[in-house]
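Asker: Take this sequence and fold it.
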Amino acid sequence: MKTTIKALLWLVADLFVASVVAQPSPKLPPRMNSSQTDKIVLYQIYTRLFGNLNTTNKFYGTRDENGTGKFNDITDTALKELKKFGISHVWYTGVIEHATMTDYSAYGILKDNPYVVKGIAGSPYAIKDYYDVNPDLAVDVRHRMAEFEALVARSHKANLKVLIDFVPNHVARQYTSDVKPEGVKDFGEEDQRDQAFHPQNNFYYLPDRKFSVPDNVPVPPGIATVPYEEFPAKATGNDVFSAKPSINDWFETVKLNYGVDYLNHRRKHFNPIPNTWLKMRDILLYWAAKGVDGFRCDMAEMVPFEFWGWVIPEVKKVNPDLIFVAEIYNPAEYRNYLFNGKFDYLYDKVGLYDSLRRLMEGHGHTADITRVWQQESGDFANRMVRFLENHDEHRIASKYFAKNPFYAIPAMVVSATLHSGPLMLYFGQEVGVTPTVAEGFSGDDGRTTMFDYWGVPEYQAWVNGGKFDGGKLNEEQKKLRGFYADLLALVNGSDAVRNGAFYDLQYANNNGQRAGYNAAKHYAYLRHTDKQKLLIVCNFDLQNGMQTTVSIPAHAWETMGLSPTGKYSLKEIFHHPQTMTVEATTGVPVMMSENSVRIFEIKVPK
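Answerer: Sure, this is the predicted structure:
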């Protein structure tokens, strides 16, 4: 009786999943740049670190001690190699001028108080002047903007699109623009500072209260200090309405006011259009005029979606092909920010990243991947940016994550091929960057420093003195980079990956239905178009190989436009040259090593 009930339950489950897979996609609001492919490959470059060949790496080292990369270090050769690697878009992180402990007052740039700066170099998300670029990145500080514009031109010459950060939620506590265009007013310049909230104020205030620096703010040795004065105190960037935020808050930043009264039930005051909206539109238009092709929008969900729904169409009037990527961590708001906020793409951190990370660490379950596509399928899967590293997350190879960069192989393949949306890599991911020591403000945290001057040894080995040929990489690093190169070649060359439909095969293979198939560690799926059909099988087990027969049910064959009783040729197209002929009704025999992937192209034999 138990066996019969179990069989019936699995039959019902099969029919349900098959019906979900077969559902046509609902009609969604058209995107303003919908003619572009969604399968872009975005490469995040931490600009200050990219070309720095200094190997001193002193804890809390100054610019002159540890060195800093420049715009000019990202040469034609470097960009050509990135394009050859398979990159379509580069995201230059840390371009816009931000607060720093390095003194540039000789160039007319206000010196920042170290009590409201994180790290000697400073955080790229504490913007000090929206109309200027980071002077650290210029060979000649006086011509820093021209050097950035030349980088944009070089990037375009290499057929690469350029994204920069747009940081809309907060600014540095000492925000002052010294190069703003004529007629532009600084943030807060015309605020009514005696009011905690006013719809046309740029900041939130705590009237009659003086700002207090958090306890134990670290100031590196050799940095001169003077007391920091701010009156009245302003609300802190992470929505902290306290005159004394904690050391764990974004204390170095000030929250911007988009017309939301946070302390009065978050009431919205959007008519007339708030002054902050207008200022931000002008800033985006300023950078669009510099030739920038898109914006990665920092903590976009902390800014009301109504602003985005207004400003993105405004900016796209100038260039409809501009793309906007939202950093967002609340799945309940995904649809809102896509369809009402008009974003092109969203971060997929809470969904796929978290699911794959658990598998890479040895304690996840592939059912989490199925849940991700079920939540997104037919709605916005192609608009989620998949990644395993960025500046906020632990490096894969660090002791805080997988400890081995090769453990990313199945997860990267899933990130790249699950759907037709964007893929993102963080510079050095492909050579196994492994932070092992404290670099400055952030300490030993498994991340490449955001806040301090540093050289990245593994990446320096690829840069190889400016040759950008990987000449100093060891054999393991070359092997790892070879995997990423092969994966990007697949992403860029496969019609099924770039444009195809998706079919999850878990329901046909799980829970002992197939001998040798581990429901927790094995994951199989199809990607298919009229031109190409792929079977992708991933083994996330870090210790054990697998030998099984992957079932492709009749419904899946029919969905691909093939006979469920036919005979097909399967050709391996990823690392294991093999061709076999299989009967649709008997499944596909697969043998794999631990932590590996096999990808077969399905063809009708001639």
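
Asker: C-alpha only now, for contacts and for neighbours.
Answerer: Fine.

Asker: Against residue 578, how distant is residue 568?
Answerer: According to Cα to Cα, to the nearest Å, residue 568 and residue 578 sit 14 Å apart.

Asker: Look at the two and report which has more neighbours.
Answerer: Between residue 568 and residue 578, counted using other Cα atoms under 10 Å, residue 568 has the larger neighbour count: 19 against 11.

Asker: doesn't residue 352 fall inside a helix?
Answerer: Yes - read with DSSP: H, G, I helix; E, B strand; the rest coil, residue 352 is one of the residues of a helix.

Asker: What strand or helix carries residue 44?
Answerer: Following DSSP states H and E, one finds residue 44 within strand 41-46.

Asker: Could you do residue 536 as well?
Answerer: Counting by DSSP H and E, residue 536 is part of strand 533-539.

Asker: Contacts for that strand next, please.
Answerer: Outside strand 533-539, the residues that touch it by Cα atoms under 8 Å, 6 or more residues apart in numbering are 410, 496, 521-528, 545-546, 560, 592-603.

Asker: follow-up on the earlier one: starting at the chain centroid, how far to the strand holding residue 44?
Answerer: In terms of Cα atoms, centre = their mean, to the nearest Å, the centre of strand 41-46 is set 8 Å apart from its chain centre.

Asker: chain center to whichever helix or strand comes after that strand, what's the gap?
Answerer: Per DSSP H and E, strand 41-46 leads on to helix 47-50 as the next helix or strand towards the C-terminus. Put simply, helix 47-50 sits 17 Å off its chain's centre (Cα atoms, centre = their mean).

Asker: Please give the structure of this sequence too, so both can be compared:
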Amino acid sequence: MRNWIQIFTILVLAAVTTMACQRETEQNLEELAMQEQHKIVVYQVFTRLFGNTNSTNKPWGTIEENGVGKFSDFSDQALEEIKKLGVSHIWYTGIPHHAVIRDYTAYDISDDDPDVVKGRAGSPYAVKDYYQVNPDLADDPAKRMEEFEALIARTHRHGMKVIIDIVPNHVARKYEGKNNPDGIKDFGADDDTSVAYKRDNNFYYIPGKDFKVPEPLDGYKPLGGEKHPLANGEFDESPAKWTGNGSREAQPHFHDWYETVKVNYGVKPDGSMDFPQLPAEYAEKDYKAHFEFWKDKDVPDSWKKFRDIALFWTKKGVDGFRFDMAEMVPVEFWSFMNSAIKTENPASFLLAEIYNPNAYRDYIHLGKMDYLYDKVELYDTLKNIIQQKGSTDNLAPIQTGLSDISAHMLHFLENHDEQRIASPEFAGNPNKAKPAAVVSATIDAGPMMIYFGQEVGEPGAEDAGFGSPSRTSIFDYIGVPHHQRWMNEGKFDGGKLSNEEKELRDFYSRLLTFTLHSPALGGEYMEIHSYNRENTEWYNDKVFSFARWADGQRLIIVSNFDPKDSFGFELQLPRDLVSKWKLQDGEYPLEERLYGSINPKLIVENRTAKIRVDLEPLESWILELK
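Answerer: Sure, this is the predicted structure:
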């Protein structure tokens, strides 16, 4: 008997040792991969749409009619294919429990009112409970948190980081924190509702007035007019609260964010600040100094509530956050919040949705954001060029203006708020964005982001219910047809894609994989476009070019944005660049790194350097000097 016990003990110890070694090996491989990585590539996925194989697409359809994706749809195969695309971080959009029109009362979740919910599936930015996840996404809603924790672990096993949304500016009109950890009170629990403002109130109030549902526009009816016991044009809120976008009317406008309420951060109704000010010199200090600054400060209650929310998710293994409408929340709060997150996880990824260029540097240096949306400048300019409404001459000044913070700017051509490239309202053809994708991904050290379905040309053509086509719906249950063809009934092998769709995905895979591991893209930048506009015959404002370099790699990148015409010219390198690269007279071989189909030469003579370039319509070359 003793021998069997000894044998059993040895086997158990061996198994434990093997598992420990395996975990250590996986950890070492992940660390090695991260050491080799020079850029961040974010894949934004709308979680409830990703794995849905249902193609019914009935406007305002229910889960039973239109289907819904689950956490479990992100299988090992799916995650491996996302990884192969050249992705380092997955932004799982729509994770925190938001208001939905579905009966989950069996799970102690109250029904939501269609009069204050956009769509049937609800907006992911009207969060109802920050300490729980969307029950729609779980195979078993009773175990929805465990299922999300398993997804975090699976994502990490495939060497990718996990990002989720936090929306500090506003919460759902019917917020109910039923899963708060011990000691954490719900939003508004201690508010004095008799006054419009009080520093430690979580919300702003309109004393003496009850909330009224907005007057509908253009024949709008909740749920498309379907009968529902709560869809009666009324919602009980007394006194009324300010609406999420700042409306102070008891009856907000239909175009206001009427499904949400504004969170109070200690900003008085007159705009003055009711909290400690962060000294200007803290722009030069690291997150540790910011954390120390706030340790003994008395701050508004909402600050502490959102800090606790962020740390709750950080402890669960979430690697970072995308902060919705960050500029609507004071920068001092971000210093407080982000320094607490960084103290818990110094490698955390902190991204701010922000549209005010005048505030960029404050949110980076004082607010301790890692990255900001580069929507207003690079995205908007590239969209104009793609639509043939603008000139590539407008690109160079953008990078010059952002030169001190360019590594903090996240670039994209699609996200859940923007029109799909392939939609008629944007370009009508996803290939028209190829040169813009190359420029976005390579122009600086900032991260590149793509939105799921972008890589196969998804046009967002469905009439899902709330809202109109051109953007894939974030409010309703819907299938995403082009993406579904790549998903191929859960095989995730692209088996149903057309040849054109396969080619587009191959393009993104080549581009993103290259950028992820290119040392030059973490290094220096020089635009050579302006020099060639002045000195090179046939070089025009449909073309854009620049150089990137770091120790061990020198790149010349040139893109043709014209969808119809080819261009041939002798691309010239400015003498400053020839000097920086220490180029002597002679011929230098160049390797094209995107497709490798051409191998031109750089010819240097008397400090003049030229490359013969012949670009097809929408073609880009990423040339590496050997």
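
Asker: Got a TM-score for the pair?
Answerer: For this chain pair, the superposition-based TM-score is 0.91 by TM-score structural alignment, normalised by the length of structure 1; 563 aligned residues with a Cα RMSD of 1.5 Å.

Asker: average distance between the strand holding residue 44 of structure 1 and structure 2?
Answerer: For strand 41-46 of structure 1, the mean deviation from structure 2 after alignment is 0.5 Å (mean Cα distance after the TM-score superposition for structure 1).

Asker: quick revisit: what stretch of structure 2 lies opposite the strand holding residue 536 of structure 1 in the alignment?
Answerer: Using TM-score structural alignment, the residues of structure 2 aligned to strand 533-539 of structure 1 are 554-560.

Asker: mean deviation of the matching stretch from structure 1?
Answerer: Averaged out, stretch 554-560 of structure 2 is 0.8 Å away (mean Cα distance after the TM-score superposition for structure 1).

Asker: which parts of that stretch are buried?
Answerer: Neighbour counts over stretch 554-560 of structure 2 (16 or more other Cα atoms under 10 Å) mark 554-560 as buried.

Asker: Kindly indicate which of the residues you listed lies nearest residue 378 of structure 2.
Answerer: Distances from residue 378 of structure 2 to those, taken as Cα to Cα, are shortest for residue 559 (15.4 Å).

Asker: Would you mind identifying the next helix or strand past the strand holding residue 536 of structure 1?
Answerer: strand 546-550.

Asker: That next one versus strand 533-539: what angle between them?
Answerer: Interaxial angle of strand 546-550 of structure 1 relative to strand 533-539 (axes from the mean of the first three to the mean of the last three Cα atoms, to 10 degrees): 150 degrees.

Asker: for strand 546-550 of structure 1, which positions count as buried?
Answerer: Counting neighbours by 16+ other Cα under 10 Å, one finds that the buried residues in strand 546-550 of structure 1 are 546, 548-550.

Asker: In the residues you listed, find the pair that's most separated.
Answerer: Using Cα to Cα, the two most remote members of those are 546 and 550, lying 11.1 Å apart.

Asker: Between these two, which contacts overlap?
Answerer: Joint contacts of residue 546 of structure 1 and residue 550 (Cα under 8 Å, 6+ apart) are 517, 590.

Asker: what kind of secondary structure is the residue lying closest to residue 583 of structure 2 once chain neighbours are set aside in?
Answerer: Computed as Cα to Cα, 6 or more residues apart in numbering, the closest residue to residue 583 of structure 2 that is not its neighbour in sequence is residue 604, at 7.2 Å. When classified by three-state DSSP, residue 604 of structure 2 comes out as strand.

Asker: Contact partners for residue 604 of structure 2?
Answerer: Listed by Cα under 8 Å, 6+ apart, the contact set of residue 604 of structure 2 reads 583-587, 610.

Asker: who are the neighbours in contact with the nearest residue to residue 51 of structure 2 once chain neighbours are set aside?
Answerer: Nearest residue to residue 51 of structure 2, sequence neighbours excluded (Cα to Cα, 6+ apart): residue 69, at 4.2 Å. Going by Cα under 8 Å, 6+ apart, residue 69 of structure 2 touches 47-53, 137.

Asker: which residues in the stretch 501-626 of structure 2 form strands?
Answerer: Applying DSSP state E, counting those that start in this stretch to the stretch 501-626 of structure 2 gives strands spanning 524-527, 543-550, 553-560, 567-573, 586-592, 601-605, 608-615, 620-625.
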